[in-house]
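1. only geometry, no sequence info:
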């Protein structure tokens, strides 16, 4: 849930309730990043706002993937103490299953890809912008 619904704050609402502030703020960088992708498709990647906003989506996905990895690798004692305090420390609710391991692997793969792609896109566009500005000054 942290990986698939994380950019919209669903995991935060599930674990902490509707009053969780971070859960309400998570959709903002997601929406801005999606708007940046839409601008890049509409105006091209040379659009300044698109290369500023697009990485927000990738960084949000990477952060939610990291959250999913942390949740998936938590010991049953830690998980139950934090999220199921009424249950026994070794209750089955906090145990790692094969589906959890698969989700952790997918989160690692997709989260790392999103993070590296966002960093590469940001720096590439930034340095291209710097070169263009340097050429303007030298002319």
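-> Okay, I see it. If you're wondering where the values come from, they're calculated on a predicted model, not measured in any experiment.

2. contacts and neighbour counts: CA atoms only from here.
-> Will do.

3. helices and strands around the host helix or strand of residue 106, which ones?
-> Using DSSP states H and E, residue 106 maps to helix 98-138. Using 3 or more Cα pairs under 8 Å, 6 or more residues apart in numbering; DSSP states H and E, the elements in contact with helix 98-138 are helix 48-73.

4. return the distance of the helix it packs on from the chain's centre.
-> 2 Å (Cα atoms, centre = their mean, to the nearest Å).

5. list the buried residues in the helix or strand that it is followed by.
-> Using DSSP H and E, the helix or strand that directly follows helix 48-73 along the chain is helix 76-83. By 16 or more other Cα atoms under 10 Å, the buried positions in helix 76-83 come out as 76, 77, 79, 80, 81.

6. against that first model, consider the following:
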């Protein structure tokens, strides 16, 4: 029996590592194994900022990968948490009854949804702002070089 609350929390807390995918679909899930790649690239982008400063062009490409991965996993936590018990059990607990307890929503599920909405939106907007700001600053600097 796959528990909806546990899946929502795994997507929120361990989503960038693919933990929710492994819980719901098993260790043979390809996307679960691929999710740590953009996460690792984003962490590498943060390390590049610490090493080379904010003007590093690779950092404004790599850091949003981490943000988009976190935001996407938060979105899955919201989807899982808001799924009706009948849909949940039909999709992930097909052998169980439609109203089995594993698919029910409780206050821990709602907490995962609320925190996912808060953190996911914040991370997504910060990633977009960071990436666009540095992209446009880079374009302005290249325009200055051309005009001189």
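-> Arrived safely. Source: prediction; values computed, not measured.

7. can you pull the TM-score for these?
-> Remark: TM-score between the superposed chains equals 0.99 [TM-score structural alignment, normalised by the length of the first structure]; 139 aligned residues with a Cα RMSD of 0.5 Å.

8. could you tell me where the helix holding residue 106 of the first structure falls in the second structure?
-> Using TM-score structural alignment, the residues of the second structure aligned to helix 98-138 of the first structure are 107-147.

9. coming back round to it: and which of the buried residues of helix 76-83 of the first structure is nearest residue 9 of the first structure?
-> Distances from residue 9 of the first structure to those, taken as Cα to Cα, are shortest for residue 79 (19.1 Å).

10. so how far is residue 71 of the first structure from that closest one?
-> 8 Å (Cα to Cα, to the nearest Å).

11. same check on residue 125 of the first structure?
-> 34 Å.

12. what sits against the spatially most central residue of the first structure?
-> Geometric centre of the first structure, nearest residue: residue 61, 2.2 Å, by Cα atoms, centre = their mean. By Cα atoms under 8 Å, 6 or more residues apart in numbering, the contact set of residue 61 of the first structure is 3, 6, 7, 111, 114, 115.

13. kindly report the same for residue 5 of the first structure.
-> Contact partners of residue 5 of the first structure, counting by Cα under 8 Å, 6+ apart, are residue 11.

14. what lines up with it in the second structure?
-> Using TM-score structural alignment, the equivalent of residue 5 of the first structure in the second structure is residue 14.

15. next, the angle from the helix or strand that contains that match to helix 85-92.
-> Applying DSSP H and E as the criterion places residue 14 of the second structure in helix 4-14. Angle, helix 4-14 of the second structure to helix 85-92, by axes from the mean of the first three to the mean of the last three Cα atoms, to 10 degrees: 70 degrees.
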